[in-house]
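Q: this one's structure only:
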């Protein structure tokens, strides 16, 4: 059991390090303030927890079995990423605004991960590889929660590092560049999700 868990923690950490929509969102929100960045992370992790527990309980297998559900969620997720990207790109040309309410940042993080069917499919294929042969539902749920904890820990480290250099990130030229880059990344990820049918 412990050897399985150790391997799982190491793999989860490597996956957390790989950049994606979450990294782009946290970078963008860090410019606005630590509160927004933390709320975004909280929303993203609730989304990851939902997919991880669904995978542990066997529910996300339904997503892989239903083409209609998968594609509907894929298109919705892609549209939301493009929306966030365009919003970030447009805000680069505006003067810096006050830090947005944390509820909006939380919702953005939550929707980005809940509307990502690839996260569900990934959870279905990732979790079972590390489970002991005789693992029951309780062990599955523990592994799912460990995945969320590792992912959360990485994003908290990232938020802390970005908060330390927020003075630099908040400079108008740097802020505009970050808004444009994160906006471009989010749009590109959204378009990739649309074009990648499976």
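A: Structure's in. What do you need? These numbers come from a predicted model, not from an experiment.
Q: only C-alpha atoms for contact and neighbour calcs from this point on.
A: Fine.
Q: helices and strands around the longest helix seen in the chain, which ones?
A: Secondary structure of the chain per DSSP state H: the longest helix is helix 137-164. For helix 137-164, the elements it packs on are helix 2-17, helix 21-32, helix 34-56, judged by 3 or more C-alpha pairs under 8 Å, 6 or more residues apart in numbering; DSSP states H and E.
Q: what's the angle from the shortest one to helix 2-17?
A: Using axes from the mean of the first three to the mean of the last three C-alpha atoms, to 10 degrees, the interaxial angle of helix 21-32 with respect to helix 2-17 works out to 60 degrees.
Q: quick one, what contacts the residue positioned nearest the centre of the chain?
A: With distances taken as C-alpha atoms, centre = their mean, the residue of the chain nearest its centroid is residue 22 (3.7 Å). Neighbour list for residue 22: 41, 44, 109, 112 [criterion: C-alpha atoms under 8 Å, 6 or more residues apart in numbering].
Q: next up, a second structure to put side by side with the first:
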């Protein structure tokens, strides 16, 4: 159908790729642990929206531009790296709210509005040119050379990949929030988790800045 082959292999491979730890998983776990499952789910939705941008861009050929143009790749790479580093610095600078308040008002990590959480998940994904190149390299392997509409087949496979990814990401958000509640993570621990993730984001931003096209 649609010129797609080995769909089961594609689904299994996609699930395994989604399970691999990366900046998306780190961001989801941090938001769920510090702000609850809803924040984690909103982060996942932002990541899913960013993934669909890559899918559609690859389907209409924009990702091919990143693969062939060093200038275009570098522009997206540096913007993405700068944004990830900016997010990391924000996490590192986070402080407990109500730290100077009376004892009956416990200090808690700062809570971000959902629209900002969604935007953070979206931008960390959509500004990563490696994701675009991944779709360009991975998805066509499951499309027949003589498929009548390769762009449609690409979009169908991209939607399947993203749907499976959303199942994993939302499950990770709920599980992390549940585990955090069960373990009764203290606000100070949640704050340091936020800061550790911020440090990892700095490293990921530096890694993205040094990335080369493959």
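A: Cool, got the structure. These numbers were taken from a predicted model, which means no experiment stands behind them.
Q: quick TM-score on the pair, please.
A: TM-score for the superposed chains, counting by TM-score structural alignment, normalised by the length of structure 1: 0.92, backed by 198 aligned residues with a C-alpha RMSD of 1.8 Å.
Q: top of the contacts of residue 22 of structure 1 by neighbour count?
A: Tallying neighbours with other C-alpha atoms under 10 Å puts residue 44 at the head of the contacts of residue 22 of structure 1, with 30 neighbours.
Q: secondary structure class for the residue of structure 1 positioned farthest from its centre?
A: In structure 1, the greatest distance from the average C-alpha position (C-alpha atoms, centre = their mean) is reached by residue 134, at 30.5 Å. When classified by DSSP: H, G, I helix; E, B strand; the rest coil, residue 134 of structure 1 comes out as coil.
Q: quick one: the equivalent of it over in structure 2 and residue 4 of structure 2, what's the gap?
A: When structure 2 is aligned by TM-score structural alignment, the residue opposite residue 134 of structure 1 is residue 146. Computed as C-alpha to C-alpha, to the nearest Å, the residue 146 of structure 2 to residue 4 of structure 2 distance reads 10 Å.
Q: before we move on, the earlier item: for the helices and strands packed on helix 137-164 of structure 1, give me CSV that also has distance to residue 174 of structure 1.
A: As requested, these are exported to CSV (distance: least, C-alpha to C-alpha, whole Å):
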stretch, distance to residue 174 of structure 1
helix 2-17, 23
helix 21-32, 9
helix 34-56, 17
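Q: residues in contact with the aligned residue in structure 2 for residue 117 of structure 1?
A: In structure 2, the residue paired with residue 117 of structure 1 according to TM-score structural alignment is residue 129. With contacts defined as C-alpha under 8 Å, 6+ apart, residue 129 of structure 2 is in contact with 66, 73, 76-77, 80.
Q: same question for residue 110 of structure 1.
A: 40, 42-47.
Q: can you give me the end-to-end distance of stretch 180-187 of structure 2?
A: 11 Å.
Q: stretch 16-25 of structure 2 now?
A: Termini of stretch 16-25 of structure 2 sit 13 Å apart (C-alpha to C-alpha).
Q: what range in structure 1 does that stretch sit on?
A: Against structure 1, stretch 16-25 of structure 2 falls on residues 14-23 (TM-score structural alignment).
Q: circling back to that earlier point, got CSV for the contacts of residue 110 of structure 1, with distance to residue 121 of structure 1 too?
A: Formatted as CSV, the contacts of residue 110 of structure 1 follow (distance: C-alpha to C-alpha, whole Å):
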residue, distance to residue 121 of structure 1
40, 22
42, 21
43, 20
44, 17
45, 17
46, 17
47, 14
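Q: and the residue lying closest to residue 124 of structure 1 once chain neighbours are set aside, how many neighbours?
A: In space, and not counting its chain neighbours, residue 124 of structure 1 is closest to residue 55: 5.2 Å by C-alpha to C-alpha, 6 or more residues apart in numbering. Residue 55 of structure 1: 26 surrounding residues under other C-alpha under 10 Å.
Q: go on, residue 105 of structure 1?
A: 24.
Q: now the aligned residue in structure 2 for it: how far from residue 107 of structure 2?
A: Matched by TM-score structural alignment, residue 105 of structure 1 corresponds to residue 117 in structure 2. Per C-alpha to C-alpha, residue 117 of structure 2 is found 21 Å from residue 107 of structure 2.
Q: now swap in residue 199 of structure 2 and tell me
A: In terms of C-alpha to C-alpha, residue 199 of structure 2 sits 22 Å off from residue 107 of structure 2.
Q: can you check residue 201 of structure 2 too?
A: Plainly put, residue 201 of structure 2 is 25 Å away from residue 107 of structure 2 if you go by C-alpha to C-alpha.
Q: compare the two (neighbour count), which wins?
A: Shown here are residue 201 of structure 2 and residue 107; by other C-alpha under 10 Å, residue 201 has more neighbours (26 against 18).
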